[in-house]
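Colleague: how would this look folded up:
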Amino acid sequence: HIAIGAFHNSAERYDPPKCHPNTRVAVVQDIIDWIEDGQKTTFVKWLYGA
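Modeller: Predicted coordinates for the structure are as follows:
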């Protein structure tokens, strides 16, 4: 079987999404802060988006 329109290593792939340069830094820091919080009341961190 083959996937003609597969995104992996495909020239047909769209440009990667663009975001503010510090967006990923802020998201990663938020996750790290949540992990290191010894008094958190939630034990699942839901990350969603494109």
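Colleague: contacts, neighbours, all on C-alpha from now
Modeller: Fine.
Colleague: OK, contacts around residue 35?
Modeller: The contact partners of residue 35, by Cα atoms under 8 Å, 6 or more residues apart in numbering, come to none.
Colleague: what helix or strand does it sit in?
Modeller: According to DSSP states H and E, residue 35 maps onto helix 23-36.
Colleague: in that helix, what counts as buried?
Modeller: For helix 23-36, the neighbour count (16 or more other Cα atoms under 10 Å) marks residue 34 as buried.
Colleague: second input sequence below; structure requested for side-by-side comparison:
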Amino acid sequence: MKMPDFEGAVVAAVALSNDINIVVTRNVTDFQDSELIIYLPEEFLERLKR
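Modeller: A predicted model of the protein is given here:
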């Protein structure tokens, strides 16, 4: 997994190694090439309301 940001890479690695496929973050650009589903906090809260 090649990511532009070390902290983002750590978050992605921990998520994937724990079978988590969603990350909620304001830093969407660092996860563009990952296989994770990325939500902004506002988007995730809206999704929870449905």
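Colleague: what's the TM-score for these two chains?
Modeller: With the length set by TM-score structural alignment, normalised by the length of the first structure, the two chains reach a TM-score of 0.32; 25 aligned residues with a Cα RMSD of 3.2 Å.
Colleague: count the residues that sit near the nearest residue to residue 22 of the second structure once chain neighbours are set aside.
Modeller: Closest residue in space to residue 22 of the second structure, ignoring its immediate chain neighbours: residue 37 at 4.7 Å, by Cα to Cα, 6 or more residues apart in numbering. Other residues near residue 37 of the second structure come to 13 when the count uses other Cα atoms under 10 Å.
Colleague: go on, residue 12 of the second structure?
Modeller: 23.
Colleague: one more: the one 3 residues further on?
Modeller: Residues lying near residue 15 of the second structure (other Cα under 10 Å) number 15.
Colleague: distance of it from residue 9 of the second structure?
Modeller: Separation of residue 15 of the second structure from residue 9 of the second structure (Cα to Cα, to the nearest Å): 10 Å.
Colleague: same deal with residue 43 of the second structure?
Modeller: From residue 43 of the second structure across to residue 9 of the second structure, the span is 22 Å (Cα to Cα).
Colleague: neighbour count: these two, which is higher?
Modeller: residue 9 (17 against 11).
Colleague: name the helix or strand for that one, please.
Modeller: For residue 9 of the second structure, the host element (DSSP H and E) is helix 6-17.
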